[in-house]
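>>> Pasting the sequence and the predicted coordinates here, then a few questions.
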Amino acid sequence: MLYLVRMDVAFPESMPADERDRLKAAEKEFSQALQRDGRFRHIWRVVGEYANYSVFDVASNDELHEILSGFPLFPYMTMKVTPLAKHPNAID
């Protein structure tokens, strides 16, 4: 099943820079592992924002929830999940 997920990140202003850097490094490692195993198919930055659009290919809603809640930045994210279906006009 394919899902489009918009992720917006907002760190608390009081968060120390070293903690923010540690979380960003952990986030990169976590997300790249998901990309390598094929479940995190695409990630696109939203220009001018600390946000992205991502496409996940997973077996179920529960698997997607487990992945999203496992992101190190999850406590600082707002997410919008859109399930995707193949369009009848698509040639691929």
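Done, it's in.
>>> CA only for contacts and neighbour counts going forward, please
OK.
>>> got the contact list for M7?
51-54, 77-80 (C-alpha atoms under 8 Å, 6 or more residues apart in numbering).
>>> Any idea how many residues pack against D37?
Neighbour count for D37, taken as other C-alpha atoms under 10 Å: 9.
>>> F40 too?
By other C-alpha under 10 Å, neighbour count at F40 equals 20.
>>> Ok, the one 10 residues further on next?
By the measure other C-alpha under 10 Å, the count of residues near Y50 is 11.
>>> What separation is there between it and F40?
19 Å (C-alpha to C-alpha, to the nearest Å).
>>> Structure two is appended below for comparative analysis:
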Amino acid sequence: MLFKVEMTVNIPSSLPKEQVEEVKAKEKAYSQRLQREGKWPHIWRVVGQYANVSIFDVADNQELHEILTALPLYPWMEISVQPLCAHPSSIYTEQTSSK
């Protein structure tokens, strides 16, 4: 199943810089592993914000929930999820999930 996920990160300024850097490093490693596995095929930065728009390609709602709640930055995120399906007017056949 394909999902559009919008994430906005709001790290509290009271968090020690060393802890923030450690969490960000863990987040990067985790997200890149998911990208290599094909579960997070697209990620775009939202200009001027600590936010992204991503496409996830996972088996179901439960798998997406487990992935998102395991994000190291999850405690400081606002997340919006929308399930996706192929558009009938699209000229691309690759829009459907391979899962």
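Ah, there it is. Please read these numbers as outputs of a predicted model, since none were measured by experiment.
>>> Now E6 of the second structure: closest residue in space, sequence neighbours ignored.
Distances taken as C-alpha to C-alpha, 6 or more residues apart in numbering put V53 closest to E6 of the second structure, at 4.6 Å, once the chain neighbours are dropped.
>>> from what I can see that neighbour touches P41, true?
No - counting by C-alpha atoms under 8 Å, V53 of the second structure stays clear of P41, with 11.4 Å between them.
>>> my guess is P12 of the second structure is in a strand, correct?
No - assignment of P12 of the second structure by DSSP: H, G, I helix; E, B strand; the rest coil gives coil, placing it outside any strand.
>>> so where do the helices sit in the first structure?
17-36, 61-70 (DSSP state H).
>>> Tell me which of these sits nearest to R6 of the first structure.
helix 61-70 (11.2 Å; C-alpha to C-alpha).
>>> so the closest one versus helix 17-36, what angle?
Angle of helix 61-70 of the first structure versus helix 17-36, following axes from the mean of the first three to the mean of the last three C-alpha atoms, to 10 degrees, is 150 degrees.
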